[in-house]
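In: take a look and give me a structure for this.
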Amino acid sequence: MEKSDVELIHSILSGDDSAFSELVQKYQKSVHALAWRKIGDFQVAEEITQDAFLQAYKKIATLKNPNQFAGWLYVIASNLCSDWHRRKKPTMQSLEATKTKTLEKTAYERYLAEEREKAAAEHRRELVKNLLDKLPESERTVVTLHYLGEMTSEAISKFMGVSVNTIKSRLRRARKRLQKEEPMIRETLGSIQLPANLTENIMEQIAHIKPTPASSGRPLVPWAALGSAAVLIILLLGASNQLLSRFQKPYSLEAQSETAIEIVDTSIILDIQSEPETRHQIGSAVLAQKNSGAGQQISDNASASEVQEDSDKISVSTQQWTQAIGPQGGNVHEIFLTSKGKLLTASPTGIYQMTEDESGWVLINNTVPTETYAEMPMAEHNGTLYMVSTDQTFASNDGGITWNSIGPCPRGSVIELLTADEAFYLVMDDEIFRSTDAGKQWQLFNNGLKDREITAAAAIGNTVFVGTNRGLYRLNSGTWKQLPVGTFRTINALAISENTLYVGMTPNDSTLTPSELKTKFVREMMRNENSNSWEIFRSNDLGNSWTKITPKNKSLADVAPWDVKILVSGKTILVLGTIQAYRSKDGGETWTDLGTDMNSFIMSDSSTFALNENTFYIESFYKLQRTIDAGESWDTFMKGMVGSKLDNLVAFKDHLYVYSDQKIVCSSDGGDTWTTVLNESGKTDFPYLFPRSVTVANDTFYAISRDAKDRTRICHLSSNGHLLVPIEGIPAINGDVMSNEFSKHIGESEGANDTNNREKARVLEEQILNLRTALSISEVEGVAVAGETFYVAYPHRLFKWRPGFPKWMDTRLNIGIDCELRGANLAVSGKIVYVGADDRKLFQSLDAGENWKDITSNLPLEFERFNEIVFVGSTVYVATDNGVLTSESGKHWRVLTDSSSSNIVIASIAVDEKTVYGVGDAGIYQLDNHDEWQSVSPEVPDSVRDLVIHNDKFYIVTNNRGMFHIPLKVNR
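Out: Below you'll find the model as predicted:
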């Protein structure tokens, strides 16, 4: 039976060196895999592996807790890799440099064959290394340890000091990123063998080494072996805290060989399941954190599971991220009623259930991975709920509170998930897949649907129907057979009520051949059908025969090829998606024109659900709408549903403000309840504003908004914090800026002094402004303030105003017509201005925008985009997708890294007094006294847009899952 690490270490301390060979055999592949990941050279990795075991043998007596041998060995190997990088050890001479003149011909040929094989293997290794470089550092290490080190998730967890769930999550995300290349990675790394004599070489060397004895005053026996009795005796004897501190002192994992190395008997594990707040749960639901895995870029040395090198260590928060209750909003992927009468919705922020009093929604699960726009169809079979999300099929046996993946599924645009007794069907826009084992495995099932685009799907019992761009099909004996309805039309909607099937269709003439058009024309003449408008048909016999039930007196606006949606409950039918809405209460025999209601306007892919003959739900423009009067009126119904479309989070005094669903909303209770900020006109919507049109400067909240005369103005908050008031003396932005811009363009071509041209500019300006407002196109991209000078960014220009200016002035920053400015990439401090253009160029002005210089060539970092530019005092930080640049003078720049010299990708930066924090997909980082990033929080639940610090908490806005917060652990 294999001995444990504790038993082996006790044997070594008792003088049995052979026990150490068992430790070498057990961990040599793991250490070598880690070293190769950090060094990139297999031969050097072998040397470091030997050195790591030799150092471990020397210091084995100083290890306080033998249970932590794996993590201790990991730290030793990591330090040796860092030492190697610092020394820049030269690479060894390859065998290709070996002289071959003395070799015999046969030996020489064999040598060349071996060299070719080595070269091919090396090429494969290099290819694998390049593939792994695509992964975030934390995932690279896990993949390398798994395939090269042949370690299980449990072993990697113990080795790295990270929870098993985190390891499995990283491995799963890595496999997902490298789906096609994974077999080659597995084969290449799995085929690499360590020298057979590696253990023997290590044992020969330790025969000449004398282990370092344990330091005096520290017992050789592990702390746990003393038992609680020793602690009790010390306390009963009145031992002070100082005595107890001497009894078990902490020590550094980064210590050099001359210093005794010990491990504090306290594990730091980030993946802790904390108790959820009661308002987030139903029954015993546990809401855990989720990570999308997109763009996670940290080094292993930045992991909170490792002990930092600094003497003034930074504490790591072990609490989990808590999801804020609001603000409400966001799109809905699915609406589903379970067999137990529970109404569920799926959104990017989680799975929600209707409250018992039907007044709103409560979050019951946020662990299922979601995407912003992908559908998440649900189905139920034999009491089990099923759902498809991203590339996995999930199942729930407790009504949607907990979900478990039952296997991968094809990835693509999902339309519907259907369940029947003999099989499940995953309907996508171009293919259908079938599963006969309840969703564990899927096989292509397209027989009869060649060259068809799938648009809808439904089932009556075990009879499955799919709509296509060429009519309706029904599954018959393993083949899809076309039914006699809408043969040359696109099926937009299928709806089921009991055993009746309803079909909505629109013309599709542009895809028809001349022969098909002729046939279609003859059929429609014989049937008296309108070839240019939408139609609705009904079948009571599973599609064998059809009755046309299209409203006969459609409005002129609806005599057009609009996509239609059909909602049916009992005999009540709602037809939506057109200019007008229609309702029938007798199964389509007679119709009522409900008129036009923008709240009921939906797209072809919008989620819909009919609860009963009066209550219907639809997704309309990223809002869930409900009618309780059979379509007479519609109201937004999202109470309790966390919004996902958030941006520009700022903290001001006792409030949080964020741009949400074309509104600015504020919260005074840490994000649980939200109220809408009004502009001077009393309106709540800001559709013409870019989300970055809010900032805090000079202890004042500024925002771009419209005044009572519908002019774009610089505004500040009223005393109650809920109204934006234009600042007196600052001219309207749109008139000055747009006139300046259009006059410039027209003047360049026709002469700026011509009165006629100026009139053209005015008319064009007015037309463009009206068009922007009508289409909700952003007019201003961002705002920044320095003292009394205001800057506003338009897509291609930067304007400024300060007291004494009669109007807004163009700073003449020329970024090119193909580039745009973004609000997050504008930063000012005094007279210094930085602007990051979307072509990766960084512009600098030292005189408040009078003169500009492109300083991109001075930057010691290559990147693709700017994430954010901020000033902290006189120091500027430029966050990019490849790391953070900083400069105090603007002349000399450097890259901020972690303790292992790895770049940390930061999405947003915040400051608490003088302490700088940044957030990336791996969590919150703090700049320490050496200007190095150190991790201070668990991984974030999703990729992040904004970070602020408010009331001793970190608040983040994520791309897809709304707002989260976690306590700020002060480290000053």
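
In: okay, CA-based contacts and neighbour counts for the rest of this
Out: Noted.

In: other SSEs contacting the one helix or strand Ala827 maps to?
Out: Using DSSP states H and E, Ala827 falls within strand 821-829. Contact partners of strand 821-829 among helices and strands, from 3 or more C-alpha pairs under 8 Å, 6 or more residues apart in numbering; DSSP states H and E: strand 782-786, strand 789-793, strand 832-837, strand 866-872.

In: to check against the first, give me the structure of this:
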Amino acid sequence: MIALNCNSNKKAKDESFTKTSTGLEYKILKEGNGESAKVGQEVLIHETMSYMNDSLLFDSRTLPNPVKVLVGGSQAIAGVDETLVGMKIGEIKKLIVPPKLSKRKGEHNFPHPDSTLLYEVELIDILELKNRPEAVYFSDNNGETWINKNKGLPESTTISSIATNENTIGILSKAKGVYTFDFQNDSWKSIQTEKVILENNPTAIALLKNNIYVGTQLGGVYYTKDMGEHWEQINEGLDNLTIRRFQNIGQKLFVGTNAGLFSLRANNTIWENEFANNTMQVNGITEFDGNTYIGTTQGAFTSPIGQKDWKKVLSDYTLHNISSDDKHIYAMTYNELLFSTDKGATWQSLQKGLPKELYTFNVIKNGNSVFAGQWDGVYRKNSDYETWQSYSNGLPSNLSLTNMKLFKGTIVVSGNERGLRKGMTTNK
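Out: Sure thing, here's the model as predicted:
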């Protein structure tokens, strides 16, 4: 019943707030000192969350320690993630967060998902980034061993996304932008990435022929046709500028946003509405047996390629990714890995051997082996009925494998330092 009264705007009218392009409103209650927080840095914060009538919902000061958040890492709601960039130690902000910037991962009915919320955020500290294990690793022997491939990258960087095409591998660094791999010199080559792209928090990368596409959290899509010499923003047709995922299918580049699925034909600059929904995040896109599949906050949906006849094939789950191989569709929910062999008509659990109730980031197939990127490394299995086995020889023990791609038989992975939230465990 409280939620019915939560959207009163009385407080917003009584106080002077600054409104950003995303709809977030903020007011600085206390100035901070020292360096400013940047995308890719870990920070300690305290936060309170209330309805607009000042009904308190959460106060982190009741916890033993401040909350640790990776700035730009989508570990906090989008509104808090946005406001942390540029804050200084000791600074306190009050926020008015609209519903589209307060969505949470998983199934949450409290607070009400349509509520405008009040936040108060205090930046306690900016953590030192030295000796963090963020890195890129290659395996040329089907996961038996992993080799560090950090040459050419900054000493410490957070990799948002990996992309491949027929010629190369590309990665997206939150702080430094785009890199492509130079096989002749066995190192990464920096692609000039405009400052505005980095300021808008880069989240996803796609390589399509000679074009590089970068998706951001705050500014939509940017692309370059000349390896970074010039970048253009390409947002016409998009209903939402928070980019979750890219995927090439046929002659189209698909993009998942916080308001549905859109596509772009080769040599076009206007996005086409494929399946728009203002309340649905599209977190994963794949193709299987002539159909396009998407993993969303409202389940999994499918449509024949080239059509817009979408049907739900998995309910009662929030998906953060979806992928496929020649025999299976893999649905990555927030507490279980599922698979289907009949186009999504039925689903089975594929969690045996993986950490209990921890979600899988990515699933790919190489030869006869299937690989899963998890919170504590890489797992491999060779059939549906086998138990997953750890295949992390050469990887740091505290590396969460958030990205995984296949390039001409080489498995490419990247990750960041594992930060398990309260209640999480890597026990099988």
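
In: give me the TM-score for this pair.
Out: TM-score for the superposed chains, counting by TM-score structural alignment, normalised by the length of structure 2: 0.54, backed by 277 aligned residues with a C-alpha RMSD of 3.9 Å.

In: mind giving me CSV with the helices and strands packed on strand 821-829 of structure 1 and columns for mean neighbour count and distance to Met603 of structure 1?
Out: CSV is the format used below for those (neighbours: other C-alpha atoms under 10 Å; distance: least, C-alpha to C-alpha, whole Å):
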stretch, mean neighbour count, distance to Met603 of structure 1
strand 782-786, 24, 31
strand 789-793, 21, 33
strand 832-837, 23, 34
strand 866-872, 22, 32
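
In: what's the angle from the strand holding Ala827 of structure 1 to strand 782-786?
Out: With axes from the mean of the first three to the mean of the last three C-alpha atoms, to 10 degrees applied, the angle from strand 821-829 of structure 1 to strand 782-786 works out at 10 degrees.

In: and strand 821-829 of structure 1, which stretch of structure 2?
Out: Strand 821-829 of structure 1 corresponds to no residues in structure 2, going by TM-score structural alignment.

In: and the angle for that strand with strand 832-837?
Out: Using the same axes, to 10 degrees: strand 821-829 of structure 1 against strand 832-837 is 160 degrees.

In: which residues in the stretch 1-150 of structure 2 form strands?
Out: In the stretch 1-150 of structure 2, the strands defined using DSSP state E, counting those that start in this stretch lie at 18-19, 25-30, 33-36, 42-51, 56-59, 67-70, 88-89, 92-97, 117-126, 135-139, 147-148.

In: which of these sits closest to Ile329 of structure 2?
Out: strand 135-139 (23.7 Å; C-alpha to C-alpha).

In: show me what the closest one is packed against.
Out: strand 147-148, strand 410-417.

In: helices along structure 2, start to end?
Out: Listed in chain order, the helices found in structure 2 under DSSP state H are 10-14, 78-84, 195-199.

In: could you pull out the buried residues of stretch 214-225 of structure 2?
Out: Val214, Gly215, Thr216, Gln217, Leu218, Gly219, Gly220, Val221, Tyr222, Tyr223, Thr224 (16 or more other C-alpha atoms under 10 Å).

In: make that stretch 254-274 of structure 2, sorry
Out: Those would be 254-264, 271-274, for stretch 254-274 of structure 2 by 16+ other C-alpha under 10 Å.

In: then stretch 338-349 of structure 2?
Out: So stretch 338-349 of structure 2, judged by 16+ other C-alpha under 10 Å, has buried residues Leu338, Phe339, Ser340, Lys343, Gly344, Trp347.

In: likewise for stretch 410-430 of structure 1?
Out: Buried, per 16+ other C-alpha under 10 Å, within stretch 410-430 of structure 1: 410, 413-420, 424-430.

In: what residue of structure 1 takes the place of Asn362 of structure 2?
Out: Per TM-score structural alignment, Asn362 of structure 2 is aligned with Thr608.

In: and Asn141 of structure 2, by the same measure?
Out: Per TM-score structural alignment, Asn141 of structure 2 is aligned with Glu356.

In: count of residues packed around that match?
Out: By other C-alpha atoms under 10 Å, 10 other residues sit near Glu356 of structure 1.
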